[in-house]
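K.L.:
After the sequence you'll find the predicted model.
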Amino acid sequence: MTEHKTGGDLTLGGQRVHERLTREEPELIARVLTRIQEQVADYRRLPVEELAGDIARITQQAVRAFARSLREDRQLNDAELRQIGASAVRRAEEGFPLEAVLTAYHVGAREIFAVGSAEAGRADVADLLEVADRVLAFVGTITGAVTRGYLEELRTKVGQEHTARRTLLSVLADGGPVDGVARSAGITLPARYLVLSVELGPHADEASPGVDAGIAVRRKLRRFLAAFEQSCGEGVLASLDGPGGLVLLPLAGRLAEVAEWRALLDTAGRAAGVDVLAAAEPAEPSEVRLVAARTGEVLEVLRWFGRPPGLYRLDDVLVEYQLTRPGEARDRLAAVLAPLDEHPELSETLAAYLELDTNRRRTAARLHVHPNTVDYRLRRVRELTGIDPLHPAGLPRIIAALAARRASEPRRG
């Protein structure tokens, strides 16, 4: 009768299995990542940064957890299972398929067994069977942890708290009575919110060949909001899609200065890996509807005037805001550029010239024409509109006319 061995004593090819796994950990992790990408199509659509970061990290944690469980002759403990469950939560947040996550762990387990048993001989049959049994038990335990973590996150997304927060945001944005909704959700309203209307630039991964753009967008939004939640707690309310949306940050003693607003927005933009254009204004809960409408309008003004990424208040664009308010004056100002409709090359040249700070050479380089061509086109703009964009006195009016024209165009999206 063969004597039963503890996990720490299981030996294949003359070496304890847990020691082999520890010694060959870097190569094993690289093998697991390679096999996952080869065998699980969804992982090939992940950004390289995520594969080399979060996915590699959880792979390392899983390999080490199995090696420890062998050495200490036990099942995975609660801390190890929490790490695995937390990773599954992140995949659920990104909308990554549960089937793919589970398949990846099975692929990893096969590689663990392959490395651990690589030098097994005929004399190792008993230990080999024991190691195989432990790998299967490991896979079963992990499958439970992953499934629980993933499904719990899904339930959170559609659960009562999530629904209540969405309802609260909707009521705040619509100007309805919020006290009852907040009480039923167990949410204490702050004295004031910082209302942010934001436009998020595209992340590079969204256009990367082979990367799932939907996952890249959700990952961008998750990281963007996580930066706010880390600073402001769970009271952050948001309605965001890929291009942007509305965010309410509870002030409650935080973010007292505009400089702090800007610093937090910069932090969130860096976390998401994108440029952010935002209009901000504080508001009491009863004022959110009016203030959100105004910050939305300010954000449009920022787009129309081509402002660079950053955080702006109404006070930063008072003249621009007033110039673009609906009315007869705006319509007439926009009509100044109507003669350019039949000359798209003139409109393109004028827009580039103004965007590039009236630099003729940079404008020419962008449009791939000679600087003399830029001069000719700008003189034609003067002939057709009566405004000279080459003269300092004409710049304010031509800039205002272009913004008024953009403001008069039908809203996209």
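P.N.:
Done, it's in. Residues are numbered from 1 along each chain as shown.
K.L.:
contacts, neighbours, all on C-alpha from now
P.N.:
Will do.
K.L.:
right, and the secondary structure at Pro326 would be what?
P.N.:
Three-state call for Pro326 (DSSP: H, G, I helix; E, B strand; the rest coil): coil.
K.L.:
do Ala52 as well
P.N.:
helix.
K.L.:
all strands for the stretch 301-413 of the chain, in order.
P.N.:
Counting by DSSP state E, counting those that start in this stretch, one finds strands in the stretch 301-413 of the chain at the ranges 310-312.
K.L.:
So which other helices or strands are in contact with the longest helix along the chain?
P.N.:
Secondary structure of the chain per DSSP state H: the longest helix is helix 125-158. Counting contacts by 3 or more CA pairs under 8 Å, 6 or more residues apart in numbering; DSSP states H and E, helix 125-158 packs against strand 11-12, helix 78-93, helix 98-116.
K.L.:
any idea how far the spatially closest residue to Arg20 that is not a sequence neighbour is from Leu154?
P.N.:
What sits nearest to Arg20 in space, not counting adjacent residues and going by CA to CA, 6 or more residues apart in numbering, is Gly116, at 6.4 Å. Between Gly116 and Leu154 the computed distance is 36 Å (CA to CA, to the nearest Å).
K.L.:
These two: who's more crowded?
P.N.:
Set Gly116 next to Leu154 and count neighbours by other CA atoms under 10 Å: Gly116 wins out with 27 against 15.
K.L.:
The structure to be compared is supplied as follows:
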Amino acid sequence: MDPEAPREPGHSVSERLAAAIGSYAAEGGPSYQHVPSELVVQDFFDGIELNARALLRFIDTGKMPTAHELRPVTELAMARLANGAGLQEVIGSYQQVSADLWRRFVSESEPVDRDDVLDLMPKVTEYIFNVVTLIATEAAHRSADPRSEARDRDRAALDALLATGVAAGPFDVGRPCFVVAVFQLSGAPGAGSSVSALKSRVEAIVDVHLRLDLNGWVAVHWSSRSRQDAVADFRATLDRAHDETAVRCWAGIASSSTAAGVPDAYRTARGLAATAHALDRSEFLADLGNLTVEYLSAASGPDLPAVAELVAGVSAADPIFEQTLRIFLEENCNQLATARRMHVHRNSVTYRLGKVHALTGLNPLIFAQAASLHAALIARDLS
């Protein structure tokens, strides 16, 4: 290429930098140890684009952006800290992403441009150092804020309650009922804004504290009302929040009438959420009342393959036998309803269920054996 020839628009620094950002975004972006990726991805890439524009202005003018101009960048970092990420993790993530983007930018530059691009390195380094300094300074300033200290104390109290059942801080109240909801996000890309909206709605519920993790978050609600009323009200509020945001996720829910029982409720809610996610259930909320067999099947762990083996021969013989069995169980063991749904004669359903009996030794027309077949199908789905 003639170095004196005019460059095409696609070769401009800003467009090439935008292309590097786009390719990085397509791979999902950064991850944090304690913050769900769905809460990070959307606003993170907004921050990258703002950073890129600020960096280009600095390269063009030599004038470092002010703290006020970079306020959206530092606010994103503060949001990560408030959600439970550590300062070193936040700064490390920023530096790692900056390095990744710079490597892409250099590698995707034309050979004739490489020397000019590498000459920009001192300014890029200076800019990154400036942003990291602003983040660290703002974090130090906010760490002295009483609200930050109170948030850290509440987070520690929540961790202690979930792990040991010891109530302290906001949970040290008279005769409370505790309701635990564990949210499992679907991991669908591009859902960041909706997930943030759902989190905000749950966080706004009176007497609720949240703790985030990679799969979603844990919400603990405490109430002086009866256990039944507290659970019913909390469920209704969560359902409304979910309907308003339409986030694809699941929430396992369990309760305890004492603080000492919270760790067990947390374990149950976590298992329910994971089971509903694994089975891709259509219902948002899952409790032991509507997911008993599925939850127990999932909890069997190493025994799942053995349970699933009970129905292995059914699908191997003819997939229609397994399909008929599944619909029969979904229709509460009603042969006529099964026949209508499958658009076949009832005698066909009877024949197919007879084949299931012959292949498994378990009769779907006997309740206890139908329950065993149901559990085996769930184990097959979870295996």
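P.N.:
On my side now, so go ahead. Just so you know, these numbers come straight off a predicted model, no measurement behind them.
K.L.:
TM-score of the superposition?
P.N.:
The TM-score (TM-score structural alignment, normalised by the length of the second structure) is 0.52; 314 aligned residues with a CA RMSD of 6.2 Å.
K.L.:
average distance between the next helix or strand after the longest helix of the first structure and the second structure?
P.N.:
Remark: after helix 125-158 of the first structure, the chain's next helix or strand is helix 160-174, criterion DSSP states H and E. Mean deviation of helix 160-174 of the first structure relative to the second structure after superposition (mean CA distance after the TM-score superposition for the first structure): 5.4 Å.
K.L.:
now helix 160-174 of the first structure against helix 125-158, angle please.
P.N.:
Orientation check (axes from the mean of the first three to the mean of the last three CA atoms, to 10 degrees): helix 160-174 of the first structure against helix 125-158 gives 30 degrees.
K.L.:
Give the buried residues for the very next helix or strand once past helix 160-174 of the first structure.
P.N.:
Later in the chain than helix 160-174 of the first structure, the nearest helix or strand by DSSP H and E is helix 179-185. Using 16 or more other CA atoms under 10 Å as the test for burial, helix 179-185 of the first structure gives 179, 181-182, 185.
K.L.:
and what of stretch 220-229 of the second structure?
P.N.:
Quick answer for stretch 220-229 of the second structure (16+ other CA under 10 Å): 220-223, 227.
K.L.:
Tell me which residue lies nearest the centroid of the first structure.
P.N.:
Nearest to the mean C-alpha position of the first structure, by CA atoms, centre = their mean, lies Lys220 at 0.9 Å.
K.L.:
Please identify the nearest residue in space to that residue, excluding sequence neighbours.
P.N.:
Take Lys220 of the first structure and drop its neighbours on the chain: the residue closest to it by CA to CA, 6+ apart is Ala272, 4.8 Å away.
K.L.:
Please tell me I have it right and Glu322 of the second structure contacts Ala312.
P.N.:
No - counting by CA atoms under 8 Å, Ala312 is not a contact partner of Glu322 of the second structure; they are 9.5 Å apart.
K.L.:
Which one of these two is surrounded by more residues?
P.N.:
Legend: neighbour count by other CA under 10 Å for Glu322 of the second structure and Ala312, higher for Glu322 (21 against 18).
K.L.:
so Leu56 of the second structure sits right up against Ser14, yeah?
P.N.:
Yes - counting by CA under 8 Å, Leu56 of the second structure does reach Ser14; the two are 7.2 Å apart.
K.L.:
Against Ala67 of the second structure, how distant is the counterpart of Gly144 of the first structure in the second structure?
P.N.:
Alignment note: Gly144 of the first structure maps to Asn130 in the second structure; criterion TM-score structural alignment. For Asn130 of the second structure, the distance to Ala67 of the second structure (CA to CA) stands at 9 Å.
K.L.:
same question, Leu210 of the second structure
P.N.:
When distance is defined by CA to CA, Leu210 of the second structure is 31 Å away from Ala67 of the second structure.
K.L.:
More neighbours: the two, which one.
P.N.:
More crowded of Leu210 of the second structure and Ala67, by other CA under 10 Å: Leu210, with 19 against 14.
K.L.:
and the nearest residue to that one once chain neighbours are set aside, helix, strand or coil?
P.N.:
Leaving aside its sequence neighbours, Leu210 of the second structure sits nearest to Ala219 (CA to CA, 6+ apart; 4.5 Å). Secondary structure assignment for Ala219 of the second structure (three-state DSSP): strand.
K.L.:
The residue nearest to Arg20 of the first structure contacts Arg23, doesn't it?
P.N.:
No - applying CA under 8 Å as the test, Gly116 of the first structure and Arg23 come out as separate, 10.5 Å apart.
K.L.:
Please enumerate the helices of the stretch 201-350 of the second structure.
P.N.:
Per DSSP state H, counting those that start in this stretch, the stretch 201-350 of the second structure carries helices over the ranges 227-245, 262-278, 292-299, 304-308, 312-317, 319-330, 335-342, 346-360.
K.L.:
Identify the residue of the second structure aligned to Val17 of the first structure.
P.N.:
By TM-score structural alignment, Val17 of the first structure lines up with nothing in the second structure.
K.L.:
What about Val17 of the first structure, how many residues nearby?
P.N.:
Applying other CA under 10 Å, we find 27 residues neighbouring Val17 of the first structure.
K.L.:
now swap in Ser170 of the first structure and tell me
P.N.:
Neighbours around Ser170 of the first structure, by other CA under 10 Å: 17.
K.L.:
and what of Glu244 of the second structure?
P.N.:
A count of nearby residues for Glu244 of the second structure, using other CA under 10 Å, gives 13.
K.L.:
next one: the one 10 residues further on
P.N.:
Neighbouring residues of Ala254 of the second structure were enumerated by other CA under 10 Å; the total is 23.
K.L.:
got it, and Thr292 of the second structure?
P.N.:
By the criterion of other CA under 10 Å, Thr292 of the second structure has 12 neighbours.
K.L.:
could you measure it against Val218 of the second structure, distance?
P.N.:
From Thr292 of the second structure to Val218 of the second structure the distance is 21 Å (CA to CA).
K.L.:
ok, Phe45 of the second structure touching Glu27?
P.N.:
No - Phe45 of the second structure is not in contact with Glu27 according to CA under 8 Å; the separation is 11.8 Å.
K.L.:
These two - which one has more neighbours?
P.N.:
The neighbour comparison of Phe45 of the second structure against Glu27 (other CA under 10 Å) goes to Phe45, with 18 against 8.
K.L.:
Excluding chain neighbours, what is closest to the more buried one?
P.N.:
Ala25 is the one closest to Phe45 of the second structure (CA to CA, 6+ apart), at 7.0 Å.
K.L.:
a strand runs through that neighbour, doesn't it?
P.N.:
No - read with three-state DSSP, Ala25 of the second structure is helix and lies in no strand.
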